[in-house]
Structure formats: C-alpha cells, structure tokens
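A.B. asks: here are the coordinates; sequence isn't available:
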C-alpha cells in the first residue's frame, strides 16, 4: 500500500483532470493533493481504508447523507477506483483468478484540490515515436467461452445459481503513450462515465454507460444494465420482445433492490424505471433505475460493501455467482467490472467499469462478457461479448 500526502505530490505536473464524473466546472483547475494505492497483499478492508483516507484529507463520507457544501477554494473531491476483486473481498466473496495487470492497484483514491491557475490539457507526447498497437491475444478461445456458458447453464440446472456473468479478457502490446488512446474512449456514444485515471506504471480508460451507485437529491441510485441487441430498429423490437432478456434483467433489478435495502431506510427502496432501452455505440441495452433513501449513519465503506461488485456483472445469488466466476474465468477481471468515478463532500457518483481498458508498461487490456441464464445460447453469448469489445478495441487502435 502506498500513500502520498501534499509533500509527495506537489512536484507532479498540473495536468487537466478527466477522471470519470469529476465536476465539469472544476476539471481545468484541479491539482492532486494526496493519493492512496492498495493491493490485496497489503491486507485490510479496502472499503474502510478508502473511507478513512478520504476523511483524513477533508472528504468526510462517514455519513453520506450529511449535508455538505462544495468549497471552490479547498478540497474539491476525489477520484475513486475499486476493482471487482477488491469489491468481492469487501463483500466476503471469492476474488477470482489473478489479475493480468498486477501493476494496477485494486484500490486507488486520488484527492484533488483547486489550483489558482488552470491546468494544461493532458495530451501525452511522452513517446515521440507515435502510437502503435499490436495484435490482440484473447485469454480464452470462443470454444472455451462457450464451454463456460454451458458450465453456468449446468449450475443453474442444479439449482446452484440463477444467473452468472462470465467475462473474457484480451491483451495487446503497444508502443507510445497509452493515455491519449485511453482518453479517446470517453468519446464513445453513451459513455456516461468516460474518462481516465493513471498512476506510476498503470492507467485506466473508461467508456461505461452504467451507474453502479450515485447519491442524487438525497437518494442512493443504481442503474443496472442487462440485455443487449444491435442498434437497429429490428434489434430494438427484438430486445423489447425478448422474454429471456426481460427475465434476466428483472432478476438483476431484484438483486440491486436487495443490495440497496441492506443500507437503506426501511421501506424506501423503489424501482423508478424498468427496462428502458438506451443506446451505447452500435448496441441497444436495457437499463432500469433503482433508488432508496440512505439509512441514518450510513458511511461510504458500508455502501461499497453492499453494492460491490455490481450485480449486473456478477449474478444471483451474488456470492454463489462469485464462486462460479472464480472457477470458470482463467484470467482476473483487473480494471473491469469494478467501480470508477468521483466522490466529494455530499457527492457520490461511481460508474461500473464495463467498456473499460487498462494499460501497464507493455500491454493494453480489455474485458467483455455477459449474463448467462438457463435460456442462454453459447454462440450468441460469445458474439455479444465480441460486439461489446469491438468499439473499445477499434478506438484504442486509432492513430
């Protein structure tokens, strides 16, 4: 685990901050003040460590519903990243296979204050040779992916689980500065949580459309996405008419309702919108909105333990699904299927890291998958994962 206070980060260049969900009015004048990076070998509870570190640096989220005012001259807030493995650990579940990106921490909290002068836009340029991306190498073959789908269907048939999300990984060598390539992901249509976060020897780029957890107008909000079709007229009609997709979706909505109920005021959980069809790149996806009033005294750590890892990328029941994921996926989820966003005084806005890529010193990494139910067709699930990854891969390869 590493921590940097003001003295440790003062020499860093004041670059434009494009962390997902960072306040738009502040991005040009943010400067890093403190940083926490944590790996599982460090021990401890990552959710509690994040809450304590934030409180020690002027962002007190030990009671998320406590009224707070944004200080335009003081601490603005913090970028917060929590991997799926760290979320599973905090929730008491299986953490899965080893990560393919060991340089990437499983928890990163970067606290920002306001600078007197605007920061220079970040444009990369550290490697004068330009940008090159090699061929992608998948962590499993389409046949192995299809076998994992069949294994989940068998587990459902035995009554072990109702639904499990399985995810594949691919990596490609690169040369040049990966940050501009990762930053391009924010331009993908529907990237509600578009942006980047970086540290020594690692970087993450996100184009996620999905809200894992947010605090909006005094209510906790999650927007699970489950159900995908091509973004055509026929695809939209097919998604709306699909009994399989609707059943899968409602199952996850119920899971999210239960997750929020653990940390909500009694009787306050409600489904505000069910199975709304929205577009991400060239895909239609079904999204619902679930909200609740936070229980008195609810802190960030307890909230993260309740909602992480997200139900739409694990399955139901969540802990049993995590066991199946750990048994089936040959490579860890790394930067994907976790949480990335912004927290600040009176503010929480964390996206689920789907449509997300990561860089280490040598390779770019991407992940994609989908939820498996009894009615899943293995070939269709393999094709759906490829369709989700394709826009991300294409934009990363662009010169």
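C.D. replies: Here it is on my side, so go on. Here the structure is a predicted model, which is why all the values come from computation and not from measurement.

A.B. asks: contacts, neighbours, all on C-alpha from now
C.D. replies: Noted.

A.B. asks: next one: the helix or strand hosting residue 89 to chain centre, how far?
C.D. replies: Here residue 89 sits within helix 84-91, counting by DSSP states H and E. With C-alpha atoms, centre = their mean, to the nearest Å as the basis, helix 84-91 stands 12 Å off its chain's centre.

A.B. asks: okay, one more to line up with it:
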C-alpha cells in the first residue's frame, strides 16, 4: 500500500516517461494543459485493509465528498482539486465482497487500486530529460492458454451449469507481447477507438493502463445511479445485427445479467426505485455490434463510495450469476489473474462519479503489453464460437497498439 504526494510527471521509469499528462477515462475534456497529478494512493492484493474502504478514506482525507454520494457538490468540493481518477481491479472487487481472487496477475506491478488526485495550476513541473528516441516495436502475442484450453474451459463451465451450480460464467483469457520504445502513444491510439465511451489512459510508477471500453459499470450524478451492462456480440454488418437481435441465446444471457445488475443496484437504491430504462439496444464498438441495456435507480441516502463499490464490483457482466459462485469458476478455470481488466476505471469530479468497466483494455508494465478478452458462457454456448468471439474482441486492440506510433506524443504521470 502506498500514498504519495506528487510534484508532477516523475513517477514512471524511463520507458514510461513523458512530458504531458494522460487523460483518464471519463475525465472532462477541458482537463488539458494545466491538468496534472498531485496525490496518489495504490493498493495491491495481499496488502492489509479493505480496498473499497481504503479508497474512500484516501479521497475523504483530501476533502472529496465520498462518504455521502448524494451530498451536493456545491460548496463541498475542495479548492485546488479538479477531480480524481479511480482504478478498482476485478481482484480488488473480489476481495471487497469476500469472493475468491483467482490466479496471480501476470503483471504484478499493476496496482489493484489506484486513486490519483488531479489539479489545474498555472505552474508546471520542470520537464523530465527526454530519453533517447527509440522506434516503437511490438513482438508477437503469447497467450496464457491455447485455443483448445479455452474451449475446454467453456465445456467445463457448461458442466457446472448442468449441475445447477451456476447459470452463467464470464471466462477471460490473457495474452502478452514484449515491446520496445514508448508504449503510451500506442495506448492512446487504443483509447481513441470508435465507440470507446471510456477511452483514456492512467499511468503510475512502472505501469500504464489504456482503456477503450464502451461499458458503464456505474455512474452517479444528481442522486441517480446508472449501470449499462453489455452482453451479446456480432460482427458490425447488417447480417450480424439481424443475427444479434434474433439470437435467443444472446438475449437470454443478456437478460440474466440485467437482472443481476438490478439486484446489485437495489443494494444501494431507494426502495422501489430500480428500473430498466432500455433493454437490449444494439450499439456499435469498432467492427462489432453489442447489446446494451440501461438500469437506473435513485441512490439511497447515506451511501458512500465503499458501499457503492461493494455493490457493483466485480461487474456482473464480467463475472456471471450467481456472482460469488461465478467468481469461484473464474478462479478455478482462468489461467492467470485479470490484472487491469474486468475492473473499474473512471473519474470522480464535482459533477459526480463515472466508472467504466475495463473491457477492451490493455496494460503496460516495464517491458510487456498485456491484454484480456473473453465472453459470457451459458448452457447454450458453443466452445469454439466462444473462442472466436474472444479473438474478435481482441483484434481491434491488437491492431491499435501494433500500428507504428513513432517516438512522439509521449505521455506520463
């Protein structure tokens, strides 16, 4: 566990240093030249404490109104702080709800919780000396399981479903590729992919997370709490859209997760206020159609950040139902931990809280990029179709980070 006061971009090793701040997902677009980190908290699985409580306490200690999220921002926001980025991993979510954490992360330098406070000030820190320019190079991707192992895991989930232990489990695979050069332009390209509602980059000492997620895990503003689960994927063609709309299997999987999310929100909502505003809308991310619903509620009084994170994390669409039983299957079957993927990443500011679910996410450590992709498994899942779906989700990410990025446009924190 670490808490640091920062004086600007200097917390990264040379391979991840740059002169300009990255914008985290959901940060206001007007956070520009004067936007820089002024404080930081990190926590990793195995360190003491409840990660949700620790994140709330860190923010509250800096004057942010997180112990009562219905509290009006006017007059309560601390002077000098424009907002805070929050990363809360899938493993942190499992710890917070008392579920199994799963295998160790393939990138242990990545924190499971990162909270970064940002300010706008006219005075900028002295720039770091520029490292020698090195062209961007990315080696081939090495997967943590073979396609056959992935297919076998799908079959194992189907057996567990047949036994009546779970209804749905989201399985995720991982791949890593060694790089040379500055990875931050590549992550920035990824964050700009079309449909990336939560496009952005968060960096720390020896790590960086690039997100192109389209999915809202939780949003709180004006007393309302919203989640937008995504389940169901097809190629972004006319035939693919028609197939997604007609698929009984995809719709059943989707509705199951919507029901789970309704139950999650009910834990922090005023009685009787949970509603499904939109069900099974088809929207586009890159070259894929995806089915999305919107579930909302009125946030109950007295709900703080820690209670909210425990209610919605880990996200239902990337765990399964029932959630704790699905986490057990994830821990049993997935080859490595989920690292930066399938968690929460977003922004807390005077306008409210907005966290995306870290699907379509790539992380960098000192020498490798890490990527995760998968999908929900139900009794109707066909193993090799699930393998193909995970590959389709990963393809735009691989293309974005593989493109020649040169050595300019570097980012740091």
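C.D. replies: Perfect, thanks for sending it. For clarity, every value in this text was computed on a predicted model and none was experimentally measured.

A.B. asks: still on that earlier bit, residue range for the helix holding residue 89 of the first structure in the second structure?
C.D. replies: Alignment of helix 84-91 of the first structure against the second structure: residues 90-97, by TM-score structural alignment.

A.B. asks: repeat that for stretch 322-330 of the first structure.
C.D. replies: Under the alignment (TM-score structural alignment), stretch 322-330 of the first structure falls on residues 327-335 in the second structure.

A.B. asks: list the buried residues in that stretch.
C.D. replies: Across stretch 327-335 of the second structure, burial judged by 16 or more other C-alpha atoms under 10 Å covers 327, 328, 329, 330, 331, 333, 334, 335.

A.B. asks: look up how far residue 266 of the first structure lies from the most centrally placed residue in the first structure.
C.D. replies: When C-alpha atoms, centre = their mean is applied to the first structure, the residue found nearest the centroid is residue 353 (2.0 Å). Plainly put, residue 353 of the first structure is 29 Å away from residue 266 of the first structure if you go by C-alpha to C-alpha, to the nearest Å.

A.B. asks: what does residue 54 of the first structure give?
C.D. replies: 28 Å.

A.B. asks: in terms of neighbours, single out the busier of those two.
C.D. replies: More crowded of residue 54 of the first structure and residue 266, by other C-alpha atoms under 10 Å: residue 54, with 27 against 12.

A.B. asks: in the second structure, what residue corresponds to the more buried one?
C.D. replies: Aligned partner of residue 54 of the first structure by TM-score structural alignment: residue 59.

A.B. asks: doesn't residue 77 make contact with its match?
C.D. replies: No. With contact defined as C-alpha atoms under 8 Å, residue 59 of the second structure and residue 77 do not form a contacting pair (11.2 Å).

A.B. asks: shared neighbours of the two, anything?
C.D. replies: residue 65 (C-alpha atoms under 8 Å, 6 or more residues apart in numbering).

A.B. asks: can you give me the strands for the stretch 251-400 of the second structure?
C.D. replies: Assigned strands in the stretch 251-400 of the second structure, in chain order: 275-285, 288-298, 320-321, 344-349, 352-357, 361-364, 368-377 (criterion: DSSP state E, counting those that start in this stretch).

A.B. asks: and the first one, how far out from the chain's middle?
C.D. replies: It refers to strand 275-285 of the second structure. That offset, for strand 275-285 of the second structure, works out to 19 Å (C-alpha atoms, centre = their mean).

A.B. asks: okay, that strand sits on what stretch of the first structure?
C.D. replies: So strand 275-285 of the second structure sits over residues 270-280 in the first structure, by TM-score structural alignment.

A.B. asks: and the contacts of the matching stretch?
C.D. replies: Around stretch 270-280 of the first structure, the neighbours that count as contacts under C-alpha under 8 Å, 6+ apart are 188-191, 209, 231, 236, 240, 246, 249, 257, 284-292.

A.B. asks: for residue 299 of the second structure, grab the count of nearby residues.
C.D. replies: By other C-alpha under 10 Å, neighbour count at residue 299 of the second structure equals 26.

A.B. asks: apologies, that question was intended for residue 91 of the first structure.
C.D. replies: Counted with other C-alpha under 10 Å, the neighbours of residue 91 of the first structure add up to 21.

A.B. asks: gap between it and residue 392 of the first structure?
C.D. replies: Residue 91 of the first structure is 29 Å from residue 392 of the first structure, by C-alpha to C-alpha.

A.B. asks: over to residue 292 of the first structure?
C.D. replies: 33 Å.

A.B. asks: ok, now residue 87 of the first structure?
C.D. replies: According to C-alpha to C-alpha, residue 87 of the first structure and residue 392 of the first structure sit 24 Å apart.

A.B. asks: neighbour count winner among the two?
C.D. replies: residue 87 (28 against 24).

A.B. asks: so that one is in contact with residue 306, correct?
C.D. replies: No. Applying C-alpha under 8 Å as the test, residue 87 of the first structure and residue 306 come out as separate, 9.3 Å apart.

A.B. asks: have a look at how far, on average, the match of helix 84-91 of the first structure is from the first structure.
C.D. replies: Following the fit onto the first structure, the mean deviation recorded for stretch 90-97 of the second structure is 0.6 Å by mean C-alpha distance after the TM-score superposition for the first structure.

A.B. asks: and the contacts of that stretch?
C.D. replies: The contact list for stretch 90-97 of the second structure, computed with C-alpha under 8 Å, 6+ apart, reads 44-45, 50-52, 100-102, 112-113, 309-310, 313-315, 327, 337-344.

A.B. asks: can you check stretch 94-103 of the first structure too?
C.D. replies: Outside stretch 94-103 of the first structure, the residues that reach it (C-alpha under 8 Å, 6+ apart) are 84-86, 88-89, 201-202, 319, 322-323, 325-327, 329-334, 358-360, 365.

A.B. asks: buried residues, stretch 237-250 of the first structure. List them.
C.D. replies: Within stretch 237-250 of the first structure, the residues scored as buried using 16+ other C-alpha under 10 Å are 239, 240, 245, 246, 248, 249, 250.

A.B. asks: what does the last one correspond to in the second structure?
C.D. replies: Aligned counterpart of residue 250 of the first structure in the second structure: residue 255 (TM-score structural alignment).

A.B. asks: look up how far residue 262 of the second structure lies from that match.
C.D. replies: Residue 255 of the second structure is 10 Å from residue 262 of the second structure, by C-alpha to C-alpha.
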